[in-house]
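K.L.:
structure for this input, please:
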Amino acid sequence: MARPKKFDPDEALGQAMALFWAKGFAGSTPQALGTCMGIGRGSLYNAFDSKRALFDRALERYRDRECAPLLAILAEPGPVKKRIRKLLLTIVETDLGDPERRGCFGVNVAVEMSAQDEAARELVTALFAQTTRHLKAAIEEGQRTGEIDTAQDASTLASFLLNSMIGMRVLGKVEKDDKRLRRIVDTAMNVL
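P.N.:
The predicted model follows:
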């Protein structure tokens, strides 16, 4: 008979996500993961198979719990440009409000791992593609309503906004206040 698990796997996954987000894959040793999750190494591997499998699940959790609410802003009622501005400003406020200045877990993974790790690159590419699809859908809506010029390609604008968001997430790790980031938001909105 198998012994019952003495920890909550969902809570443990949340703790692992926080450590990977703050320390990266390389900086999150199995020992540190076990400590932050409140479990032993054996339990970690029994529950999650490997450090890498745990990392992949943590990145998926980030997508579902952190990215999805941000992207949901684009589906709110009201003018499209206001929703896009709200998304960008929410990123600024979130990043500057984080005392650890972790930035975006997806961007961090792209910088740390994507050059050497195909699986990590695929996970981040999928995350960025999801964001781009949501941005493109909002832009196309804005073009249908006349808020955004139809002469501009929606895919290109969505990629431009994604690029702006990624840059803002990196700058948000080091900026002392929001002035520069808000100017970037204003510039991005002027392009639309």
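
K.L.:
C-alpha from now on. contacts and neighbour counts both.
P.N.:
Will do.

K.L.:
burial of Ala16, as a residue count?
P.N.:
25 (other C-alpha atoms under 10 Å).

K.L.:
just checking, it touches Gly38?
P.N.:
No. Using C-alpha atoms under 8 Å, Ala16 is not in contact with Gly38; the gap is 10.1 Å.

K.L.:
for the comparison step, fold the sequence that follows:
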Amino acid sequence: MARPKQFDPDKAVDQAMEVFWRKGYAATTPQDLVDALGIGKGSLYNAFDSKHSLFEQALRRYRDSQALALIEMFEGPGPVKARLGKALRFLAEMDLADPDRRGCMAVNVAAELAGVDETATELVRRMFDRTEGAFQALIAEGQRAGEIAPERDPVALGSLLLNTVVGMRLMARVAEGPDRLARVIDAVIDSL
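P.N.:
Purely as a prediction, here's the structure:
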């Protein structure tokens, strides 16, 4: 008779996400995961097959929890530029308040594994594509509302905003305070 699992695999993915987010993929050891999850190595491998398989699940969990939160902010009430500014300020404040200065897990994974790990690269690419698409939709909404000039290219502006967010999330990891990020946010909103 098989022994029942002594841990919640769903909760374990959340805990593993925190470890990978803080340390990165390469620096995270199986022992780090065992310690964080409070399980034995055998249970870790029986439940998740490999460190990489658990990493993929953790990256998907990040995508589902973090990236969707940004998109939900875009869908709130009020003028488009105000919603966009609010979302960007929220990201900056969240990153600066994090004592570990983890930044964005997707940005970190792109910096660490792009071109090396096909699966991770594709997961991050799709996450960026989804975020960029949300920016494009927000720009188009702003154009329909008369907030953003209709001749501006929503695809180009969506790419600019994605690049801004990626840069901000990376910059926040080393920022001494909010001033530089606030200037970036103000400038990008003014540029629309």
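
K.L.:
map Glu66 of the first structure across to the second structure for me.
P.N.:
Matched across to the second structure, Glu66 of the first structure falls on Gln66, judged by TM-score structural alignment.

K.L.:
likewise for Val109 of the first structure?
P.N.:
That one, Val109 of the first structure, aligns with Val109 by TM-score structural alignment.

K.L.:
what's that match in contact with, if anything?
P.N.:
Counting by C-alpha atoms under 8 Å, 6 or more residues apart in numbering, Val109 of the second structure touches 24-25, 120-121, 124.

K.L.:
please identify the helix or strand for it.
P.N.:
helix 105-113 (DSSP states H and E).

K.L.:
and for Gly42 of the second structure?
P.N.:
helix 41-48.

K.L.:
what do you get for Ala149 of the second structure?
P.N.:
Ala149 of the second structure belongs to no helix or strand, assigned by DSSP H and E.

K.L.:
contact partners for it?
P.N.:
143, 192.

K.L.:
ok, it to Leu157 of the second structure distance?
P.N.:
11 Å (C-alpha to C-alpha, to the nearest Å).

K.L.:
ok, Leu170 of the second structure touching Val107?
P.N.:
Yes. Between Leu170 of the second structure and Val107 a contact is recorded at 7.2 Å, counting by C-alpha under 8 Å.

K.L.:
count of neighbours near the closest residue to Val155 of the second structure other than its chain neighbours?
P.N.:
Among residues not flanking Val155 of the second structure along the chain, Gln136 sits closest, at 5.7 Å (C-alpha to C-alpha, 6 or more residues apart in numbering). Gln136 of the second structure: 22 surrounding residues under other C-alpha under 10 Å.

K.L.:
mind listing what Gln136 of the second structure touches?
P.N.:
154-155, 157-158.

K.L.:
which one of those sits closest to Arg130 of the second structure?
P.N.:
The shortest gap between Arg130 of the second structure and any of these belongs to Gly158, at 10.6 Å (C-alpha to C-alpha).

K.L.:
between helix 105-113 and the helix of greatest length in the first structure, find me the angle.
P.N.:
The residue-count maximum for a helix in the first structure (DSSP state H) belongs to helix 118-145. Interaxial angle, helix 118-145 of the first structure versus helix 105-113 (axes from the mean of the first three to the mean of the last three C-alpha atoms, to 10 degrees): 140 degrees.

K.L.:
what's the average distance for helix 118-145 of the first structure when superposed on the second structure?
P.N.:
Following superposition, helix 118-145 of the first structure is found to deviate from the second structure by 0.7 Å on average (mean C-alpha distance after the TM-score superposition for the first structure).

K.L.:
how about that helix: buried residues?
P.N.:
Using 16 or more other C-alpha atoms under 10 Å as the test for burial, helix 118-145 of the first structure gives 120-121, 123-124, 127-128, 130-132, 134-143.

K.L.:
please report the distance of Lys23 of the first structure from Lys81 of the first structure.
P.N.:
Distance of Lys23 of the first structure to Lys81 of the first structure, computed by C-alpha to C-alpha: 35 Å.
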